[in-house]
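> sequence and predicted model, in that order:
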Amino acid sequence: MKRQIIDKIEQYDTIIIHRHIRPDPDAYGSQFGLKALIQDNYPDKKVYAVGTHDECLSYLGCPDTVSDEEYKGALVIVTDTANTGRIDDDRYSRGDFLIKIDHHPNDDAYGDLLWVNTGSSSCSEMIYELYEEGREYKNWKLSENGAKFLFAGIVGDTGRFLYPSTTTRTFEIAGQLINYPFDRNAIFNGMYEMDSNLLKLQGYVYQNFVMDENGAAYIKLPKELLEEFGVTVSETSSLVGSLSNIKGVRAWIMFVEEPNEIRVRLRSKGPVVNQLAKKYNGGGHPLAAGATVHSWEEAEQVIADLQQLCKEYR
């Protein structure tokens, strides 16, 4: 499969890389890392990374602006995106050939060529494995810039190697990547430093979360509260792991209200939550998933479902 992807990359002069909406470090890491990898080895090709920019990820870079004309005869690659409904920029279907590279459950087998590995810690880890295959097959090189992106993506999706998705293979790849002289502190600072207003909101989370006797916890962040603290919806993503530090918590939800919907961020220390997420227009990994509801009444049903899930968990 990896050699088929490499052959397709060699075949096309224009390559456009997409990823999922509401990007996280692995979305940017795999997307920008793949772009750098292709440019490192095929400098004459036009390679673009597209999608709506998230200012919280500016420490990694910014996506490219691409005209509709560029899609004609182009190879399109989508990284880190389980289903078509979550692909950022619906022009992904306008290219000549579509490749899916992903590590989420393959519930939506889109694309002309698919490489899905649910055992991988991150899509960035998969892009490194593509580089390894290319090194053997076509003498590929990986630049310091490409290594930086892939390392950031792996760190982001493993929670600094704390999540169960972290494997021996993950550590092996991370060990190879830190041989490159990029600034790891700059990545960690960009990923984990918080402004004072965000830290104050974190204090609110600790003071106001609710947890039942079975370890199901939740916190609601309505838009009025975000305005009070001066925090954007995207900035709250850095707080979703806060409740993991609470003794007795098995699984938790962070509800974040947007103008027309409520974002549902699900995390777990054991109970599988991605099936619950699918019930509410979402999906993801077994222990980390996301969904969307459209009222606080519907949010109460999500809470009830999580409480039942934790009650039944053994």
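Nice, thanks for sending it over.

> going forward, measure contacts and count neighbours with C-alpha atoms only.
Will do.

> just give me the neighbour total for the closest residue to residue 45 other than its chain neighbours.
Counting by CA to CA, 6 or more residues apart in numbering, residue 45 lies nearest to residue 13, which is 4.9 Å off, once chain neighbours are set aside. When neighbours are defined as other CA atoms under 10 Å, residue 13 has 14 of them.

> my read: residue 13 touches residue 42, true?
No - between residue 13 and residue 42 there is no contact under CA atoms under 8 Å: 9.2 Å.

> my guess is residue 95 contacts residue 78. True?
No - assessed by CA under 8 Å, residue 95 is found out of contact with residue 78, at 11.6 Å.

> of the two, who's got more company?
Per other CA under 10 Å, whichever of residue 95 and residue 78 has more neighbours is residue 78, with 27 against 20.

> isn't there a strand covering the more buried one?
Yes - assessed by DSSP: H, G, I helix; E, B strand; the rest coil, residue 78 belongs to a strand.

> contact partners for it?
Residues in contact with residue 78 (CA atoms under 8 Å, 6 or more residues apart in numbering) are 17-19, 87, 92, 98-101.

> do the same with residue 201
Residue 201 sits next to residue 229 when contact means CA under 8 Å, 6+ apart.

> would you say it is within a strand?
No - according to three-state DSSP, residue 201 belongs to no strand; its state is helix.

> how close does it get to residue 28?
The gap separating residue 201 from residue 28 is 26 Å, by CA to CA, to the nearest Å.

> try residue 12
Where residue 28 is concerned, residue 12 sits at a distance of 22 Å (CA to CA).

> more neighbours: which of the two?
Ranked by neighbour count (other CA under 10 Å), residue 12 and residue 28 place residue 28 first, with 33 against 16.

> test my guess that that one contacts residue 148.
No - assessed by CA under 8 Å, residue 28 is found out of contact with residue 148, at 11.1 Å.

> how about the strands of the stretch 201-314 of the chain, start to end?
210-211, 216-221, 251-257, 262-268, 283-284, 288-293 (DSSP state E, counting those that start in this stretch).

> what's the burial count for residue 200?
Residue 200: 14 surrounding residues under other CA under 10 Å.

> now do residue 165
For residue 165, the tally of surrounding residues (other CA under 10 Å) stands at 19.

> want to compare, so here's the second one:
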Amino acid sequence: MSKAEVFQLIQQYQTIIIHRHVRPDPDALGSQGGLAEIIRATFPEKDVYLVGGDDPSLTFLTEMDSIEDGMFENALVIVCDTANQARVDDQRYAKGDKIIKIDHHPNVDPYGDVRLVDTEASSTSELIYEFYTTFKEDGLKMTDEAARLIYAGIVGDTGRFLFPSATGKTFSYAAELVMYNFNRPALYDQLYTTEHEIARLKGYILQNFTVAETGLSTVKITKDILDEYNVTPRQTSALVGTLGDIDGVLAWAIFVEEEDQIRVRLRSKGPVVNEIAAKYNGGGHPMASGASVKTWADTDKVAADLNEVCIQYKKDQ
């Protein structure tokens, strides 16, 4: 892990293209856009681009650029908040001259020529701010817009600072970021305003979840349910924390049927779930992970594995 190498490469290249993962969340966009703003403010002569698909619900944060394949030639590519290569949004990233990985997930896929990975960081946005603080005496510049984006990423990945990943350092950085000139109440409104359809689906989840004696809670959302509530599979990500507020729940899984697979969203208050996610074509953090399976029978296997993890966790307490 070398911040100095990252800084040197940013100084060296004229064209810098910044990627993040598919199905972006606030941390993916906050780190991607925040880093771009810092580079543009510091090196206005450089060509800096953001690539990936736009998520209409998050374009209030930042929007992507459209660039030709030839732009990747002799370009520095930076991939933010993406643990493995398969999840990089816009696979042209591999065409770059040099590739930097900046991430806070477990480094299970150590791709790239240079890697800045810190699993102790609350978010990749926190890592971007720390990168700025390391080199601000060397000329890196922070802007109001960069601060807004980075703050949004930290807020998103810490669940408004409620998750255990929010450390003293996280709060210290947040305190510095809010000193910049951006509309924090408006940002919170944009991040957390709930659409009517999502609110109604939340009601369905709260009426149909199950809780085992072990503390495992699950709920299944089929295509028919999604159609009934007029919600897309992607929109259900806003509801992933719903079951965590229920008394007695230690770990939970939300299974969402998509066109060709069933999305598995795993969360926990203690039991480690990322190893189970890895078993089912996924991965992530110890207490916040994702996976995918093909059939509803497979979801029962995921639930059985989660149940065992909860049992062991209780024994170890």
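Noted; the coordinates are in hand. For clarity, every value in this text was computed on a predicted model and none was experimentally measured.

> can you calculate the TM-score here?
Aligned and superposed, the two chains score 0.98 in TM-score terms (TM-score structural alignment, normalised by the length of structure 1); 313 aligned residues with a CA RMSD of 0.8 Å.

> list the residues that contact the nearest residue to residue 260 of structure 2 once chain neighbours are set aside.
Nearest non-adjacent residue to residue 260 of structure 2, counting by CA to CA, 6+ apart: residue 294, 7.3 Å away. Contact analysis of residue 294 of structure 2 by CA under 8 Å, 6+ apart lists 260-262.

> neighbour-wise, which of those leads?
The residue in those with the most neighbours, by other CA under 10 Å, is residue 262 (24 neighbours).

> OK, contacts around that one?
Contact analysis of residue 262 of structure 2 by CA under 8 Å, 6+ apart lists 255-256, 292-296.

> nearest to residue 207 of structure 2 among the residues you listed?
Checking the contacts of residue 262 of structure 2 against residue 207 of structure 2 with CA to CA, the nearest one is residue 255 at 15.3 Å.

> what about the closest one, how many neighbours?
With other CA under 10 Å as criterion, residue 255 of structure 2 counts 24.

> could you measure from it over to residue 220 of structure 2?
The gap separating residue 255 of structure 2 from residue 220 of structure 2 is 5 Å, by CA to CA.

> now swap in residue 151 of structure 2 and tell me
In this view, residue 151 of structure 2 and residue 220 of structure 2 are 33 Å apart by CA to CA.

> so between those two, which is more surrounded?
Comparing residue 151 of structure 2 with residue 220 by neighbour count (other CA under 10 Å), the higher total belongs to residue 151, at 27 against 19.

> who touches residue 102 of structure 2 in this structure?
78-82, 115-117, 124, 127.

> how about 7 Å then?
Neighbour list for residue 102 of structure 2: 79-81, 115-117, 124 [criterion: CA atoms under 7 Å, 6 or more residues apart in numbering].

> same deal with residue 141 of structure 1?
40-41, 135.

> in CSV: these, plus secondary structure and distance to residue 191 of structure 1.
Formatted as CSV, those follow (DSSP: H, G, I helix; E, B strand; the rest coil; distance: CA to CA, whole Å):
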residue, secondary structure, distance to residue 191 of structure 1
40, helix, 25
41, helix, 29
135, helix, 30
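
> and the buried ones among the residues you listed, selectable in PyMOL?
Selecting only the buried entries of those in PyMOL, with 16 or more other CA atoms under 10 Å as the criterion:
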select buried, resi 40+41
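
> where in structure 2 does stretch 273-287 of structure 1 align, residue-wise?
Alignment of stretch 273-287 of structure 1 against structure 2: residues 273-287, by TM-score structural alignment.

> which parts of the matching stretch are buried?
By neighbour count with 16+ other CA under 10 Å, stretch 273-287 of structure 2 contains the buried residues 273-278, 280, 282-287.

> quick revisit: which one, of the strands of the stretch 201-314 of structure 1, ends up nearest to residue 108 of structure 1?
Residue 108 of structure 1 lies closest, by CA to CA, to one member of the strands of the stretch 201-314 of structure 1: strand 283-284, at 11.1 Å.

> list the helices and strands that closest one packs on?
helix 274-279, strand 288-293 (3 or more CA pairs under 7 Å, 6 or more residues apart in numbering; DSSP states H and E).

> now do the first one: distance to the chain's middle.
For helix 274-279 of structure 1, the distance between its averaged C-alpha position and the chain's averaged C-alpha position is 17 Å (CA atoms, centre = their mean, to the nearest Å).

> tell me which of the strands of the stretch 201-314 of structure 1 sits most buried.
Highest mean neighbour count among the strands of the stretch 201-314 of structure 1 (mean count of other CA atoms under 10 Å): strand 251-257, with a mean of 25.

> how far does that strand sit from its chain's centre?
Distance of strand 251-257 of structure 1 from its chain centroid, counting by CA atoms, centre = their mean, is 17 Å.

> with stretch 176-184 of structure 2 instead?
22 Å.

> pipe the contacts of residue 141 of structure 1 into CSV and attach distance to residue 5 of structure 1 per row.
Formatted as CSV, the contacts of residue 141 of structure 1 follow (distance: CA to CA, whole Å):
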residue, distance to residue 5 of structure 1
40, 16
41, 14
135, 14
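
> hang on, the earlier thing: so how far is residue 305 of structure 1 from the residue nearest to residue 45 of structure 1?
According to CA to CA, residue 13 of structure 1 stands 49 Å off from residue 305 of structure 1.

> which residues of structure 2 fall in helices?
Remark: helices assigned in structure 2 by DSSP state H are 3-12, 26-42, 124-135, 144-157, 168-177, 184-192, 196-208, 223-229, 274-279, 296-316.

> could these go into a markdown table alongside distance to residue 215 of structure 2?
As requested, those are arranged in a markdown table below (distance: least, CA to CA, whole Å):
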| stretch | distance to residue 215 of structure 2 |
| --- | --- |
| helix 3-12 | 41 |
| helix 26-42 | 29 |
| helix 124-135 | 30 |
| helix 144-157 | 24 |
| helix 168-177 | 29 |
| helix 184-192 | 27 |
| helix 196-208 | 16 |
| helix 223-229 | 25 |
| helix 274-279 | 16 |
| helix 296-316 | 7 |
